[in-house]
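Engineer: Model the structure of this input:
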Amino acid sequence: MTPTDALAGGIPPRPVVNRLPRYAAGKPPVAVDGLASYKLSSNENPLPPLPAVVDAIARQTDFNRYPDPLSSRLRATLAEFLNVPGDDIVTGAGSLGALNQILATFAGQNDDGKADEVIYAWRSFEAYPISVGLAGAESVRIPVTADGRHDLDAMAAAVSARTKVILLCTPNNPTGPALTTVETERFIRSVPANVVVVIDEAYQEFVRAEDAVDGIALYRKYPNVVVLRTFSKAHGLAGLRVGYSVSGPELTQHLRVAATPFAVSQIAEKAAMVSVQNYDQVVERVQTLVDERSRVMAGLRDLGWRVPDAQGNFVWLELGGESYRFAELAGERALSVRAFPGEGVRVSIGEPEANTRFLDLCADYTKASERS
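Structural biologist: Predicted coordinates:
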């Protein structure tokens, strides 16, 4: 038998791989004659990085060298910005990379063959079940409430002796609401202190709810809390893959063992540093997107749409079985949106023209529904 014959049946992956969902990235829009195309399917920042960041990237030339595996300069910049010890920060390839490091450290399959459990709301970030499964742990999904919020009481009730990590996505992607400080603290106090609670704040800069939780404040109070943040959204650096976690030394001493070496390139580190150093400009840009979010939400409600509170850079339409059809209609107008078949459609806040076209689609969709 030749090597080719031996491979004819394929090389099987680990059994868990065939049980995992496939990550479906937002698709680009289909070109339509006479219309500018807009991608509203990936929660990307439609604005480019700050000019100072672009200049810093252009001046970078040391790509023949490996980056600093600890991202020491970025961690020092973040330490000053957040007023936290630099040793409490662990960088990763986006907040997802930082999350994978947390799961690799604290949740998986044990020496006795039993898998740890990771609890999270559902629907939430679609990479969660993939990351948990690849880590060797088991997912425990708790349905969100009717208004798209975490059901924290049900999540607390689901904690077992096998629970090692709990993921709190705030604002929740794709539904939109943010957790409050009061409910989050009550939840943290209700679970065992040896369970790691991850507060995933990828969209933290877009939150305007006065009672919204601040993960950094809770990390200061609770040794089992880890905060995830990213430069992909507000800073407009999604393509450079740079994020980080913040946690106390009880956790970071172990996280550094599992951290992927050289995960953050020198170009990503420099870009992130310069963006933090010009954070006032980042805030101004984010506010323009928040203003557009407010306009879109008001427009939807004027049309009679019931939508959850939107605290990220996206809105959620609970369309159920009509989700895929709505996405097709958006495509006919050169808009790409993110459909979750049978559940709903997530639409990122984009350029003003794109948002207006989306509202026009929702108006026509409403009229068509009233006629049917």
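Engineer: CA atoms for contacts and neighbours, from now on please.
Structural biologist: Will do.
Engineer: Chain neighbours aside, what residue packs nearest to the most centrally placed residue in the chain?
Structural biologist: Centrality entry for the chain: nearest residue to the mean C-alpha point is residue 202, 4.9 Å, by CA atoms, centre = their mean. Leaving aside its chain neighbours, residue 202 sits nearest to residue 229 (5.0 Å; criterion: CA to CA, 6 or more residues apart in numbering).
Engineer: Please apply the same query to residue 338.
Structural biologist: Leaving aside its chain neighbours, residue 338 sits nearest to residue 41 (4.6 Å; criterion: CA to CA, 6+ apart).
Engineer: okay but that neighbour is in contact with residue 331, surely?
Structural biologist: No - between residue 41 and residue 331 there is no contact under CA atoms under 8 Å: 11.0 Å.
Engineer: how about this one, so we can line them up?
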Amino acid sequence: MTLHQRPSLQEVPAYKQGKPAAAGASKLSSNESPHTPLPSVLASIQEGLATIHRYPSIAAPELTGALSQQFDIPAEHITLGAGSVEVAAQLIHALAAEGDEVMYAWRSFEAYPSLVRIAGATPVEVPLNAEHCHDLPAMLAAITEKTRLIFICNPNNPTGTVVQAEALDEFINAVPRNVLVVVDEAYVHFDRSERADGVALFRKYPHVAVLHTFSKAYGLAGLRVGYAISPLEVAANLRKVAVPFGVSDLAQRAAVASLAAIEELSVRIEEVVTQRERMYEGLAAAGYPVVKSQANFVWVDAGEATELLEAKLSAGGVVVRAFPSEGLRISSGTAEDVDRVLAALTVKEATA
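Structural biologist: Just a heads-up that it's a prediction; the model follows:
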């Protein structure tokens, strides 16, 4: 006799982590920061090692207090999780029951469909438009009485495109007030466009939540800490569905120290943006269908040629995130990493 398994999990693929890189190769498959932690962040973590025999504070008053001050929002609106992906899962569990619908663009963050199905809800995927952007009119048309949440990944992962301020404002205003619009801003620090401001929209509308993470611009991917800014009744329920002690004391310490070191981090963020633009220009000059990005990566709409391009980059010592027959995402790394990408493209041209 075999153990009973939950049938719906057959439709849930396991999350695939970005491929590792061999020694000497560039790992550009996971949208990580190429920079090691700041000394002040490491010092705060080291100080906390002496008390790891104690549970962390679930309320995380120092971190929520620092975020409250940064955004001038009462701390009661701020909830934490092990990365913004875990907070996204909390939102789905808090608002969507079995049979309810959760909408998002596609292709977008690949965890969305799994998170929705794990919660027992129904995913509703609305294809991106021809410019690889959210098709907001189509998303409005797809709202039903069962719609509970709409995720707007802005900038979008993996295409790097953004929803502009006026367009997103008009969209949110048109969404019924009993449907929560979640503006997922995991890559917001790298955006240099006239983007929508999720926190401003949260202040303006009663049915908006915002997701942020410390994994990308702050370089804390290995510690797992993210947060939501949401209406009070939503925040209260997020605390109910959150995994107890899900954000470690070390992660909380590192996040607080990172917020205090934003000027140093800003220099690093600008370096990532500079290398992203350099990589984009090199790909475009080589004739590849690369999409203009506002995140810390670029998307190459390679279609059926995806596997060939991935192989060329791999041969040149570059590991990327490939989506078979669709395209590939290349994270922005150091100048050396981008040199390696551009050198691999030169090899491709010479052997074409």
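Engineer: follow-up on the earlier one: now for residue 41 and residue 331 of structure 1: what residues contact both?
Structural biologist: Shared contacts of residue 41 of structure 1 and residue 331 (CA atoms under 8 Å, 6 or more residues apart in numbering): residue 337.
Engineer: picking that back up, so the residue nearest to residue 202 of structure 1 sits in a strand?
Structural biologist: Yes - counting by DSSP: H, G, I helix; E, B strand; the rest coil, one finds residue 229 of structure 1 located in a strand.
Engineer: so how far is residue 172 of structure 1 from it?
Structural biologist: According to CA to CA, to the nearest Å, residue 229 of structure 1 and residue 172 of structure 1 sit 14 Å apart.
Engineer: again with residue 74 of structure 1
Structural biologist: 27 Å.
Engineer: In terms of neighbours, single out the busier of these two.
Structural biologist: residue 172 (27 against 23; other CA atoms under 10 Å).
Engineer: For whichever residue in structure 2 pairs up with that one, list the residues it contacts.
Structural biologist: With the correspondence set by TM-score structural alignment, residue 172 of structure 1 lines up against residue 156 in structure 2. Counting by CA under 8 Å, 6+ apart, residue 156 of structure 2 makes contact with 108-109, 133, 162, 295.
Engineer: From the residues you listed, keep the buried residues only.
Structural biologist: Neighbour-count burial (16 or more other CA atoms under 10 Å) applied to the contacts of residue 156 of structure 2 gives 108-109, 133, 162, 295.
Engineer: Which one of these is nearest to residue 46 of structure 2?
Structural biologist: residue 295 (30.8 Å; CA to CA).
Engineer: re earlier: can you lay out the contacts of residue 156 of structure 2 as JSON lines showing secondary structure?
Structural biologist: Formatted as JSON lines, the contacts of residue 156 of structure 2 follow (three-state DSSP):
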{"residue": "108", "secondary structure": "coil"}
{"residue": "109", "secondary structure": "coil"}
{"residue": "133", "secondary structure": "coil"}
{"residue": "162", "secondary structure": "coil"}
{"residue": "295", "secondary structure": "coil"}
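Engineer: Tabulate those in JSON lines, adding columns for distance to residue 262 of structure 2.
Structural biologist: Formatted as JSON lines, the contacts of residue 156 of structure 2 follow (distance: CA to CA, whole Å):
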{"residue": "108", "distance to residue 262 of structure 2": "28"}
{"residue": "109", "distance to residue 262 of structure 2": "26"}
{"residue": "133", "distance to residue 262 of structure 2": "30"}
{"residue": "162", "distance to residue 262 of structure 2": "23"}
{"residue": "295", "distance to residue 262 of structure 2": "18"}
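Engineer: returning to what we had before: pick out whichever of the buried ones among the contacts of residue 156 of structure 2 sits closest to residue 208 of structure 2.
Structural biologist: residue 162 (17.4 Å).
Engineer: any idea how far the spatially closest residue to the closest one that is not a sequence neighbour is from residue 272 of structure 2?
Structural biologist: Excluding the flanking residues, the one nearest residue 162 of structure 2 by CA to CA, 6+ apart is residue 155, at 4.6 Å. Separation of residue 155 of structure 2 from residue 272 of structure 2 (CA to CA): 15 Å.
Engineer: Neighbour count for the two, which is higher?
Structural biologist: residue 155 (30 against 25).
Engineer: my read: that one touches residue 164, true?
Structural biologist: No - using CA under 8 Å, residue 155 of structure 2 makes no contact with residue 164, being 9.9 Å away.
Engineer: how about the strands of structure 2, start to end?
Structural biologist: 26-27, 78-81, 101-106, 122-127, 147-153, 180-184, 208-213, 226-229, 290-291, 297-300, 318-319, 321-323, 327-331 (DSSP state E).
Engineer: Could you dump the ones you listed into JSON lines with distance to residue 14 of structure 2 and mean neighbour count added?
Structural biologist: Formatted as JSON lines, the strands of structure 2 follow (distance: least, CA to CA, whole Å; neighbours: other CA atoms under 10 Å):
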{"stretch": "strand 26-27", "distance to residue 14 of structure 2": "21", "mean neighbour count": "25"}
{"stretch": "strand 78-81", "distance to residue 14 of structure 2": "20", "mean neighbour count": "27"}
{"stretch": "strand 101-106", "distance to residue 14 of structure 2": "18", "mean neighbour count": "24"}
{"stretch": "strand 122-127", "distance to residue 14 of structure 2": "16", "mean neighbour count": "19"}
{"stretch": "strand 147-153", "distance to residue 14 of structure 2": "21", "mean neighbour count": "23"}
{"stretch": "strand 180-184", "distance to residue 14 of structure 2": "21", "mean neighbour count": "25"}
{"stretch": "strand 208-213", "distance to residue 14 of structure 2": "22", "mean neighbour count": "26"}
{"stretch": "strand 226-229", "distance to residue 14 of structure 2": "21", "mean neighbour count": "26"}
{"stretch": "strand 290-291", "distance to residue 14 of structure 2": "28", "mean neighbour count": "21"}
{"stretch": "strand 297-300", "distance to residue 14 of structure 2": "23", "mean neighbour count": "27"}
{"stretch": "strand 318-319", "distance to residue 14 of structure 2": "20", "mean neighbour count": "25"}
{"stretch": "strand 321-323", "distance to residue 14 of structure 2": "15", "mean neighbour count": "20"}
{"stretch": "strand 327-331", "distance to residue 14 of structure 2": "19", "mean neighbour count": "26"}
